[in-house]
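1. How does the following fold in three dimensions:
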Amino acid sequence: MKLFNKSAIVAAGAASLLVLSGCAAGGEGEVAEDPAPAGDDTAEETTESDAPATDLSGVSITVGSKDFDEQLILGYMLVEAFEAAGADVTDQVNLGGTSVAREALVSGAIDTYMEYNGTGWVTHLGNSDPSFDPDELTEGVRAQDLEENGIHWLNRAPFNNTYGFTSSPDATEANGGEPYSLQTMMEYVVDTPDAIVCMESEYPSRDDGLVLMEEATGLTIPEDQRLILDTGLIYTETAANNCDFGEVYTTDGRIAALDLTLVEDPGVNILYNVSVNLRDEVYSQAPEAFDSIVESMLSPLDNDRMAALNARVSAEGEDPRAVAADYLAQEGLLAE
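-> Reported below is the predicted structural model:
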């Protein structure tokens, strides 16, 4: 069983450097501690005072997630880290789509999952005109969701898993091997009646979906050129030239694995940085511990790191819980 490094970790900075209190660094991934002299009560008190920074003993928490690979990895990060910190964890990872996960959180069927700031602002809180500054957007969502629903948004990962499009090999070749922009992609689709754009079922109807691209470019994808597919099929069918363009998540590991070309986005699609959503009645039991664990977990996750983790599941077939545990071990949040 993997154990949380409770006595060593007190906080993570913006670069996820672990601050070790009362300890000297030992070998790689290890901490060398001077043993306390027998009867030295001061040393014992120091150890005990460090524990609350990461100790979730006595906390019961139900963890959920949405149903795609990135969310499975993120959900299992929470399960593994909270279990290692001493919490009694109920695993409800892989609940379903966005609306299912959010309803479970609001109703109390789960206590936590990871959600994206753009989704929170537009879909869950019903706002428009989201900020394109990640800190400003997250702070706006954080304040409103806490006041209206008692839900905390803890930390913010650097990676931005926004909507995007990839072009098929044939479509890329038709563009001279260069990436399309959203504008030139839409022009190609309109000028090429047999061009097919593959999308997930909810993307054309979401307020943060297709409408943003059509408004920005002034062009509309004809109905007979739209093909609705499951998420995973979009990547493989685009790589096989059965979709000229495929709607994707920009941190998905299958983009690089299938040698797909991302369409360049000048800032049309809104931001999707992830935070941990946590109900107030659970957060208030151990706020320092939750803040410390979550910051250590999310701060290193930039686009490249998240895409590499996603690729291990989506392209290489690894188990998402094993990938999550491996990442946490690398960051010092689980014992090797």
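
2. Every contact and neighbour count from this point should use C-alpha atoms.
-> Noted.

3. ranges for the helices of this structure?
-> Ranges of helices within the chain are 41-50, 69-84, 98-107, 117-119, 134-149, 169-174, 182-191, 210-217, 231-239, 254-257, 280-283, 287-298, 303-314, 320-330, based on DSSP state H.

4. mind checking which of those is nearest residue 245?
-> Residue 245 lies closest to helix 231-239 among the helices of the chain, at 6.3 Å (Cα to Cα).

5. buried sites along the closest one?
-> In terms of neighbour count (16 or more other Cα atoms under 10 Å), helix 231-239 has its buried residues at 231, 234-239.

6. Helix 69-84 and that helix, what's the angle between them?
-> Interaxial angle, helix 231-239 versus helix 69-84 (axes from the mean of the first three to the mean of the last three Cα atoms, to 10 degrees): 140 degrees.

7. And the contacts of helix 231-239?
-> 166-169, 198-200, 243-248, 254-255, 258-260 (Cα atoms under 8 Å, 6 or more residues apart in numbering).

8. mind redoing it with 10 Å?
-> 68-69, 165-171, 196-201, 227-229, 240, 242-249, 252, 254-255, 257-261, 314 (Cα atoms under 10 Å, 6 or more residues apart in numbering).

9. can you check stretch 168-177 too?
-> Stretch 168-177 is contacted from outside by 166-167, 178-180, 184-185, 188, 195, 235-246, 258-263, using Cα under 10 Å, 6+ apart.

10. now with 8 Å?
-> 178-180, 238-241, 243-246, 260-261.

11. And it, what's buried?
-> By 16+ other Cα under 10 Å, the buried positions in stretch 168-177 come out as 168-172.

12. can you check stretch 127-145 too?
-> Neighbour-count burial for stretch 127-145, counted by 16+ other Cα under 10 Å, picks out 130, 134, 137-138, 140-142, 144-145.

13. try stretch 192-207
-> For stretch 192-207, using 16+ other Cα under 10 Å, the buried residues are 195-200, 207.

14. how about this one, so we can line them up?
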Amino acid sequence: MKKRILSLLIILVMLTGLAGCKGKTSENTVKIGSKDFTESFIVAELYALALEQAGFEVERKFNLGGTNVTQEAMQKGDLDLYPEYTGTCLLNVLKEEPMKDPEELYAHVKSVYEADYHMTLLDASTANNSQGLVMTRSIAKQYGIQTISDLQKNASLIRFASQGAFEENADGMPALTGTYGEFTFRSVEYYDNAIKYELLKNDKADLAVAFTTDGQLTDPDFVLLEDDKAAWPSYNIVPVIRQDSLEKHPQIEETLNRVSAALDTETMQQLNAKVDLEKEEPEDVAAEFFQENLNGRRG
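-> Sure, this is the predicted structure:
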């Protein structure tokens, strides 16, 4: 009887120990977040794959929402890092006016994040998901429009498919007119962002608001106008990381800097196109790119 009771006690202790271990996060675990759109999924997955290759365990917390959600999760310690944009850090988090010089913007944001938020920025990629204006190539050729300065000269001929947020946000129309002057378009109508390329294709509009890493820009029928006077701030993709996480795992810096070095605007257009146009899964697109461009490069 005593042996039976002793055996039961041993089993109980073992089960209790296992229960205590369940749900514990390894000291080598890195929690990576993403926002709720294609590009953020892809880049966050690239970070995860690189860190796993470097020997980390990764907890993926993707599709969290917008900037406010990810920033709050970082401040609470629910995330260690996530992909962000330098311009978003400046305008949406710090609530400051646009800065045109990308290096000055990066240095300023990095300094304030370290001083006020206990976070820092690792190397930014050259991939720049900024504001842009897009036309069909045929319309651009018809009116001789290659730059935004060309557009202003021919604005009275152009039907503009705009968006409410573009008209209101500091880095939208206010930045555009502040740099180039007023645009007297033939007409201005407001549409949902999701249909802007369809409007152009179907000759419902001549000009639309774009983001410079949109996958649709891989289509040769579309042309992104050159922002020849640099009206808009840079939105370079950058890993934002908690300082305590980086101090605990300094190897993360070199590992993710290698990822950033592999990403440019054209590359992100192509990766986004595979998801948004070809309907591939973001994790598959990221895995293929990682295998072809980053596999074997350890931080």
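
15. what's the spacing between the nearest residue to residue 222 of the first structure once chain neighbours are set aside and residue 219 of the first structure?
-> Excluding its sequence neighbours, the residue lying closest to residue 222 of the first structure (Cα to Cα, 6 or more residues apart in numbering) is residue 190, at 7.6 Å. To residue 219 of the first structure, residue 190 of the first structure is 8 Å away according to Cα to Cα, to the nearest Å.

16. residues in contact with residue 119 of the first structure?
-> By Cα under 8 Å, 6+ apart, the contact set of residue 119 of the first structure is 208, 272.

17. which residues touch the corresponding residue of the first structure for residue 96 of the second structure?
-> In the first structure, residue 96 of the second structure lines up with residue 127, judged by TM-score structural alignment. Counting by Cα under 8 Å, 6+ apart, residue 127 of the first structure makes contact with residue 121.

18. picking that back up, nearest to residue 274 of the first structure, of the buried residues of stretch 127-145 of the first structure?
-> Closest to residue 274 of the first structure, out of all of those and judged by Cα to Cα, is residue 138, at 9.1 Å.

19. What lines up with the closest one in the second structure?
-> For residue 138 of the first structure, the residue aligned by TM-score structural alignment is residue 106.

20. Please report how far the residue nearest to that match when sequence neighbours are not counted lies from residue 254 of the second structure.
-> Closest residue to residue 106 of the second structure apart from its sequence neighbours, by Cα to Cα, 6+ apart: residue 86 at 6.2 Å. Computed as Cα to Cα, the residue 86 of the second structure to residue 254 of the second structure distance reads 19 Å.

21. Neighbour count: the two, which is higher?
-> Using other Cα atoms under 10 Å as the criterion, residue 86 of the second structure and residue 254 rank with residue 86 on top: 30 against 14.

22. Could you check how far residue 199 of the first structure is from residue 233 of the first structure?
-> Noted for residue 199 of the first structure: a distance of 10 Å to residue 233 of the first structure, by Cα to Cα.

23. Residue 170 of the second structure -> the first structure?
-> Structural alignment (TM-score structural alignment) places residue 170 of the second structure against residue 207 in the first structure.

24. my guess is its match contacts residue 122, does it?
-> Yes - judged on Cα atoms under 8 Å, residue 207 of the first structure makes contact with residue 122 at a distance of 7.1 Å.

25. Determine how far the host helix or strand of residue 17 of the second structure lies from the middle of the whole chain.
-> Applying DSSP states H and E as the criterion places residue 17 of the second structure in helix 2-21. On the basis of Cα atoms, centre = their mean, to the nearest Å, helix 2-21 of the second structure sits 49 Å off its chain's mean C-alpha point.

26. what do you get for stretch 70-83 of the first structure?
-> For stretch 70-83 of the first structure, the distance to the chain centre is 10 Å (Cα atoms, centre = their mean).

27. and if you look at stretch 284-299 of the second structure?
-> Taking mean C-alpha positions (Cα atoms, centre = their mean), stretch 284-299 of the second structure and its chain are 18 Å apart.

28. Give me the buried positions along that stretch.
-> Result for stretch 284-299 of the second structure [16+ other Cα under 10 Å]: buried residues 285-287, 289-290, 294, 299.

29. State the distance from residue 31 of the second structure to residue 60 of the second structure.
-> With Cα to Cα as the criterion, residue 31 of the second structure and residue 60 of the second structure are 6 Å apart.

30. Residue 34 of the second structure maps to what in the first structure?
-> Matched to the first structure by TM-score structural alignment, residue 34 of the second structure sits across from residue 65.

31. list the contacts for that match?
-> Residues in contact with residue 65 of the first structure, defined by Cα under 8 Å, 6+ apart, are 71-72, 74-75, 92-96, 101, 113-114.

32. possible to save those residues as JSON lines with neighbour count and distance to residue 286 of the first structure?
-> Formatted as JSON lines, these follow (neighbours: other Cα atoms under 10 Å; distance: Cα to Cα, whole Å):
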{"residue": "71", "neighbour count": "21", "distance to residue 286 of the first structure": "24"}
{"residue": "72", "neighbour count": "24", "distance to residue 286 of the first structure": "25"}
{"residue": "74", "neighbour count": "28", "distance to residue 286 of the first structure": "21"}
{"residue": "75", "neighbour count": "27", "distance to residue 286 of the first structure": "20"}
{"residue": "92", "neighbour count": "20", "distance to residue 286 of the first structure": "21"}
{"residue": "93", "neighbour count": "24", "distance to residue 286 of the first structure": "22"}
{"residue": "94", "neighbour count": "19", "distance to residue 286 of the first structure": "25"}
{"residue": "95", "neighbour count": "18", "distance to residue 286 of the first structure": "25"}
{"residue": "96", "neighbour count": "14", "distance to residue 286 of the first structure": "28"}
{"residue": "101", "neighbour count": "24", "distance to residue 286 of the first structure": "23"}
{"residue": "113", "neighbour count": "28", "distance to residue 286 of the first structure": "17"}
{"residue": "114", "neighbour count": "24", "distance to residue 286 of the first structure": "18"}
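
33. Please consider this matter closed, and thank you.
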